[in-house]
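[1] One predicted model, sequence on top.
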Amino acid sequence: MVEASGLKSGMVVMLEGELHCVASAGYHAGGGQHGSAVFARVRILKTGHIRELRLHPGDRIEEVALDHKEMEYLYADGVSFYFMDPDTFEQISLPSEIMGAYEKFLQPNMRIPVALYEGEPVSIAFPPAVELSVASAPPGLHEHATSTFKTATLENGMEVLVPQFIKEGDTVRIEVASGKYLERVRRETRT
């Protein structure tokens, strides 16, 4: 159990029988007739919905420790996403609501940490950035111009703005949360 005043971003807590991940928490020292309070934004792990809570600093909340297991993404059938444990070959499914914006970044055979609660999958711990290859990109306007961007199509069908020097076949790093270009991934060439 943890007091509401001790809530931190990233913690997983049990509220009303459902698992919630704390997105943000802040303490407000009240004044006058209003007592102090903790304001927290939590995301329901099962549905992805955000709730805003106002708690008393002394309220006790059950903190939950999740197990993380790296699993291999197999396929999706429109309703669920299927993952396999590479050690036991056991398959699990996660509802599409949990995947949300991560769906477009999933690649077959990609290994992703899956969060488990009492052996049941509840969410995924997607990496902050992924590497994708450029499927098509128009030629650059100027060879060394880096202040202007052009639209490139990635291997997953997503269009993203990239610098002029990016060409077809390059591998780029994309931020998952925003879908923005971060950098070109340089591959070492061996002779």
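    Arrived safely. Residues are numbered from 1 along each chain as shown.
[2] drop to CA atoms for contacts and neighbour counts, all remaining ones
    OK.
[3] could you pull out the helices for this protein?
    96-99 (DSSP state H).
[4] So which residue is dead centre in it?
    residue 126 (4.4 Å; CA atoms, centre = their mean).
[5] Can you tell me how far it is from residue 27?
    Applying CA to CA, to the nearest Å, the value for residue 126 to residue 27 is 29 Å.
[6] correct me, but the residue nearest to the centre of the chain touches residue 102?
    Yes - in this structure, residue 126 is within contact of residue 102 by CA atoms under 8 Å, at 7.4 Å.
[7] what's the spacing between stretch 18-34 and its chain's center?
    Between the centre of stretch 18-34 and the centre of its chain there are 24 Å (CA atoms, centre = their mean, to the nearest Å).
[8] Use this one as the comparison:
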Amino acid sequence: MAALLDAINVKRKMYFEFEGAPYYCLESEISTPTARGGQTLVRLKMRNLLTRAVFDKTFKAGDKFKEPDLQMVEVSYLYSDADGSYFLDQESFDTLTLNVDMVGDALDFLLEGTILQIHKFNGNPIGLQLPQQVELAVTYTEPGVRGDTASGAVTKPAKLETGIEIRVPFFIKQDEKIKVYTETREFAGRA
């Protein structure tokens, strides 16, 4: 049987099960009462890992949660089609399929062979965890002109090999490999 967590012990970046679904804690705030006999409350900002919905909910400090049956599986990206995106489990060599809702905009960062993590809940894939940074090649960007900082902008748009467009420093050239933060979609440096 899974261990039980008290609501007061749920901290940021922890996983827990609530009403039969796995959740990820984004923020945790404890409010202690000022009056005698008042109850300690815990406000959690949490993400449902099945629906991706984010919301705030307040619990009593003693409320109990189960630890979810979550697994992180290392996979490599194979390809996508109308039915979904396909990934190869690096341990069992099974092919896992995620539908469009589960993948979201992660395809903006995925090239064939990219290694990433997939969340499994009760043995079924429910979503993926991108690496913090990915390396992508610049397929098109205007050449940078020395002294082109009069506008105050030292960045320019660049189209990457997956099709997304981000802003890069003016010294980045076409066909150069760069690192991109997957969470913020910002330039992270040269690869």
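    Received the coordinates, thanks. Only a predicted model underlies this, so the values are computations on that prediction, with no experimental measurement involved.
[9] ok, back up a step: what is the aligned counterpart of the residue nearest to the centre of structure 1 in structure 2?
    Using TM-score structural alignment as the criterion, residue 126 of structure 1 maps onto residue 130 of structure 2.
[10] Its match: what's it in contact with?
    When contacts are counted by CA atoms under 8 Å, 6 or more residues apart in numbering, residue 130 of structure 2 is found next to 106, 116-117, 182.
[11] try residue 147 of structure 1
    residue 163.
[12] do the same with residue 164 of structure 1
    Applying CA under 8 Å, 6+ apart, we find residue 164 of structure 1 in contact with 139-146, 148-150.
[13] Narrow these to those that are buried.
    140, 149-150 (16 or more other CA atoms under 10 Å).
[14] count of residues packed around the equivalent of residue 139 of structure 2 over in structure 1?
    Correspondence of residue 139 of structure 2 to structure 1, assessed by TM-score structural alignment: residue 135. Per other CA atoms under 10 Å, the neighbour tally for residue 135 of structure 1 reads 18.
[15] Check residue 1 of structure 1 too.
    Residues lying near residue 1 of structure 1 (other CA under 10 Å) number 11.
[16] what's the distance between it and residue 143 of structure 1?
    59 Å.
[17] likewise residue 102 of structure 1?
    For residue 102 of structure 1, the distance to residue 143 of structure 1 - CA to CA - is 34 Å.
[18] cool, residue 97 of structure 1 as well?
    Distance of residue 97 of structure 1 to residue 143 of structure 1, given as CA to CA: 43 Å.
[19] how far away is the closest residue to residue 140 of structure 1 other than its chain neighbours from residue 156 of structure 1?
    Closest residue to residue 140 of structure 1 apart from its sequence neighbours, by CA to CA, 6 or more residues apart in numbering: residue 164 at 4.7 Å. Look at residue 164 of structure 1 and residue 156 of structure 1: by CA to CA, they are 20 Å apart.
[20] before we move on, what about residue 25 of structure 1?
    35 Å.
[21] quick one: which of the two has more around it?
    Using other CA under 10 Å as the criterion, residue 25 of structure 1 and residue 156 rank with residue 25 on top: 21 against 14.
[22] Now that one: closest residue in space, sequence neighbours ignored.
    Residue 25 of structure 1 sits nearest to residue 40 (CA to CA, 6+ apart), 4.2 Å away.
[23] Structure 2: which residue goes with that neighbour?
    Checking TM-score structural alignment: residue 40 of structure 1 goes with residue 44.
[24] Let me know how buried that match is, in neighbour terms.
    Neighbours of residue 44 of structure 2 using other CA under 10 Å come to 23.
[25] same question, residue 178 of structure 1
    10.
[26] Mind telling me what it corresponds to in structure 2?
    Per TM-score structural alignment, residue 178 of structure 1 is aligned with residue 184.
[27] contacting residues for that match?
    Contacts of residue 184 of structure 2 by CA under 8 Å, 6+ apart: none found.
[28] Check residue 14 of structure 1 too.
    20, 61-64.
[29] again, 6 Å this time
    residue 62 (CA atoms under 6 Å, 6 or more residues apart in numbering).
[30] Return the residue of structure 2 aligned against it.
    Using TM-score structural alignment, residue 14 of structure 1 pairs with residue 17 in structure 2.
[31] quick one: its match from residue 56 of structure 2, how far?
    15 Å.
[32] what does residue 86 of structure 2 give?
    33 Å.
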